[in-house]
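A.B. asks: pasting the sequence and the predicted coordinates here, then a few questions.
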Amino acid sequence: MPVSIVIGAQWGDEGKGKVVDLLAPQMDIVARYQGGANAGHTIKWGDETFVLHLIPSGIFHDGVTCVIGNGVVIDPAALVDEIEQIEALGYPVEGRLKISHNAHLIMPYHKALDQAKERWRDAEAIGTTGRGIGPAYVDKFARNGIRVVDLLDRDGLRKKLTAAIEEKNEILSQIYQSERLDVDAIVDEYVEFDRLIDPYVTDTAAYLQDALADGQRVLAEGAQGALLDVDHGTYPYVTSSHPTSGGCCTGLGVPPTAVDRVIGIVKAYSTRVGNGPFPTELLDETGERLRAQGHEFGATTGRPRRCGWLDLVALGYTSRLNGFTELAVTKLDVMSGLDELRVCTAYEVDGKRTERFPTDLRTLERARPVYETLPGFSGDLSDAREMGDLPAAARDYLQFVSDRVGVRITVIGTGPKREETLVA
């Protein structure tokens, strides 16, 4: 039962969308298993560029069915807008997209709470996108959430929403001094969403289980990265779900015995958006160069990303955590032109050297990177189609990473476009 999982091996923004787009033609189904519209998976082909937020990155390939699993929290307005944009490009969505009836919905009060709480935290803000992801997951686990299936019962939906909005209005107005929300307007809006998304609603867990039994190939994609996992990431500066491989099984309803391939996506350097510890962060000209050359600005928010050297302590941790069977290294071209390349191979914490990644915040904040330095390389890599086309120093850099992590590198990004990819 072949399920392949694509996982961000760092703090997100590793280029998962491009790798999924590359692998999709080999698959029957591409399925998203967690997160929400805070994700931004950028696809570039020819003169076209498109940023996907909810719909899986296989939607631009004929014959591929896309699934939004039960582990995703869905903003209906963002979903409908995305469907319309994709169809405007000439790619049909109806009949090719299936949405779990058990997926939870992001409501206007989730966004209002997310933004109000970040303002209230002020200097201690997590750095969320303000899209309501965290509050939607809070309601899910508090058993107060609104699911897609709830849209089917109009009377029940109105009653459930009215109770939820009245409660959230008290929190918004009394604690955060924010404006109250209009109950009737929200109910009417979501009844209309029901009509628009009804053709896509499916028992996706059953659909995927039947597909696997029939021998179909499934590619599962997460959002964000493993270091933002709510249990295994740099808590509390994390996302609200599980981007790790375990999240695939619960977020789609597929058994772990079905997974036979786990691909870790890692940039040739490191980036992070939002707050939280970042041991290899560069606050100098090299960091600014990586940001400029790599166009390191959030696809969803536009926020500048923090940049630094590649951290093999963190990568080794996420590799063991997820069971990577292979690595895809993206944005190798961004490193071209640097005289030397530094790679973090250990930390020093309170005078002691360690190669273990500490997941408690206070320890990680005290970690200082221990670097090894490799020769740099130069030249345009965009035409490279096999390993021999790369400069020797670039090949040595990739081999160094592979040897230290103990995982083979099978895909190398040499530019932003679909065709600027080397399959090793």
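C.D. replies: Now that the structure is in, tell me what you want to look at. Numbering: from 1, shown residues only.
A.B. asks: for the rest of this, base every contact and every neighbour count on C-alpha atoms.
C.D. replies: Will do.
A.B. asks: does Gly233 fall in a helix, a strand, or a coil region?
C.D. replies: The three-state label given to Gly233 by DSSP: H, G, I helix; E, B strand; the rest coil is coil.
A.B. asks: wait, doesn't it sit right on Leu227?
C.D. replies: Yes. Taking contacts as Cα atoms under 8 Å, Gly233 lies within contact range of Leu227: 4.2 Å.
A.B. asks: those two: who's more crowded?
C.D. replies: Leu227 (28 against 24; other Cα atoms under 10 Å).
A.B. asks: next, the contact list for that one, please.
C.D. replies: Residues near Leu227 by Cα atoms under 8 Å, 6 or more residues apart in numbering: Ala9, Gln10, Trp11, Gly12, Gly233, Thr234, Val238, Thr318.
A.B. asks: state the number of residues packed around the first one.
C.D. replies: Around Ala9 there are 32 other residues, counting by other Cα under 10 Å.
A.B. asks: below is structure B, check it against A:
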Amino acid sequence: MMAADLIVGIQWGDEGKGKIVDLLAQEYNIVCRYQGGHNAGHTIVVGGKKIALHLIPSGILNPKAVNIIGNGVVVSPEALIEEMKQFDDLDGRLLISDKAHLIFSYHAQIDQAKERMRGKKAIGTTGRGIGPAYADKVSRQGHRVGELKDTKKLQAKIEEYFAINEPYFKALGVEKPDSEQLRKELEFYRDALMPYVIDATNYLWDILELGEHKILLEGAQGTMLDIDHGTYPYVTSSNTIAAGACTGLGLSPKDIGKVIGIAKAYCTRVGNGPFPTEEFGLEGDKLRQQGHEFGTTTGRPRRCGWFDAVAAKYASRINGCDEMAIMKLDVLDGFEKIKVASAYEYEGDRIDYVPSDLENVTPIYIEFDGWESVKGVRKWDDLPVEAKQYIEALEELTQTKIAIISTSPDREDTIVKN
């Protein structure tokens, strides 16, 4: 019986998972997304052309790969249909779990209203309705993709949902959808999406049982944004870690094969919350500009800082990473000195673990000599000696083998170490 390999971000998201999934997907027949919504953004560059994905798995650029949106994903029908327009002939190449939950426009309205009400304590969500959709799912008020099969019944359930929660919606300033408009909207979603809807769990079980196809599992966001194990409450609304693939697709832990952790050669974060290695001065600005660190989904400038080896080691352990891919090494080109947080100072002590209140740590840095340029390098032996020393130090600090190194956004500019 075949096992499914897994790609997981081990920082605060935006690690460059899209490029690695796209690169590896050339070797896989099935690529599955297991959590998150269209708040995620994967940018892939192939032959100089930039493609932004939000819901569709990154294997879509492999014409031979089947791409599955799992039950753990929350799906905005409007966003997915718009994203599908980028591709020709998705028949047989895109499948959607009938158990995935739906995001409607009122979820986004709730999201944005709550962020406004939080004021300075806002979490920094994308405002796309992801949290409210997951909240409805957990409170058993959600609606699943498979329900689009009977739009009359689904419409009645949505209208009943609004009637039950009328005081709540009134307080937030969220208006009930117009009945006729809602009917047309649901019928449009049904016609566009139902041809792609399947029982994804049984489909994957059959594929695994046959053992004829290689499966790659893809998460969104990053480990430090996990609802349980991230920097709560400044997190996303789902389990971003490797274990989330089991609940998000209906797989058992025994179905998981190799786990590859993805990290940038530095750190970024979008939204609010603790970020120990954040750089507020010229070095942070330089990382942002050289790394083009603006959100794929929102366009927001990302907060930038140095590599946090303490957080990366924590994330590698919690995900069971067999190896790691270091992305955007070329963004560090031209820095005279490069810092890495090797430990924290916490309550007067030096620690090498991630405490629950990460806001109260101070990073303890070690410094490395910089290099002139690694851009476009495709062989380990061709890297500057300083870059090799940096990578080897990250391996030691995170206690994880680094097997893949990216030296530009393009698919081909990648070092694969034996």
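C.D. replies: Cool, got the structure. Bear in mind the structure is a predicted one, so any value in this text is a computation, not a measurement.
A.B. asks: got a TM-score for the pair?
C.D. replies: TM-score for the superposed chains, counting by TM-score structural alignment, normalised by the length of structure 2: 0.97, backed by 415 aligned residues with a Cα RMSD of 1.1 Å.
A.B. asks: ok, longest helix in structure 1?
C.D. replies: Ranked by residue count and defined by DSSP state H, the top helix of structure 1 is helix 154-174.
A.B. asks: the helix or strand following that helix against structure 2, how far on average?
C.D. replies: Under the assignment DSSP states H and E, the closest C-terminal helix or strand after helix 154-174 of structure 1 is helix 183-197. Taken over the aligned residues, the distance from helix 183-197 of structure 1 to structure 2 averages 1.7 Å (mean Cα distance after the TM-score superposition for structure 1).
A.B. asks: what residues does helix 183-197 of structure 1 touch?
C.D. replies: By Cα under 8 Å, 6+ apart, helix 183-197 of structure 1 touches 76-77, 80, 108, 151-152, 154, 157-158, 161-162, 165-166.
A.B. asks: so the helix or strand just after it matches what in structure 2?
C.D. replies: Going down the chain from helix 183-197 of structure 1, the next helix or strand is strand 201-202, by DSSP H and E. Aligned by TM-score structural alignment, strand 201-202 of structure 1 corresponds to residues 197-198 of structure 2.
A.B. asks: residues in contact with the matching stretch?
C.D. replies: Stretch 197-198 of structure 2 has contacts (Cα under 8 Å, 6+ apart) with Leu95, Ile96, Ser97, Asp98, Val145, Gly146.
A.B. asks: let's verify the aligned residue in structure 1 for the first one: helix, strand, or coil?
C.D. replies: Matched by TM-score structural alignment, Leu95 of structure 2 corresponds to Lys98 in structure 1. On the three-state scheme (three-state DSSP), Lys98 of structure 1 is labelled strand.
A.B. asks: show me the contacts for Lys98 of structure 1.
C.D. replies: Contacts of Lys98 of structure 1 (Cα under 8 Å, 6+ apart): Thr65, Cys66, Val67, Ile68, Tyr200, Val201, Thr202, Thr204.
A.B. asks: follow-up on the earlier one: the match of strand 201-202 of structure 1 vs structure 1, mean deviation?
C.D. replies: Stretch 197-198 of structure 2, aligned to structure 1 and superposed, deviates on average by 0.5 Å (mean Cα distance after the TM-score superposition for structure 1).
A.B. asks: ok, back up a step: which of the contacts of helix 183-197 of structure 1 are buried?
C.D. replies: Pro76, Pro108, Leu151, Leu157, Arg158, Leu161, Thr162, Ile165 (16 or more other Cα atoms under 10 Å).
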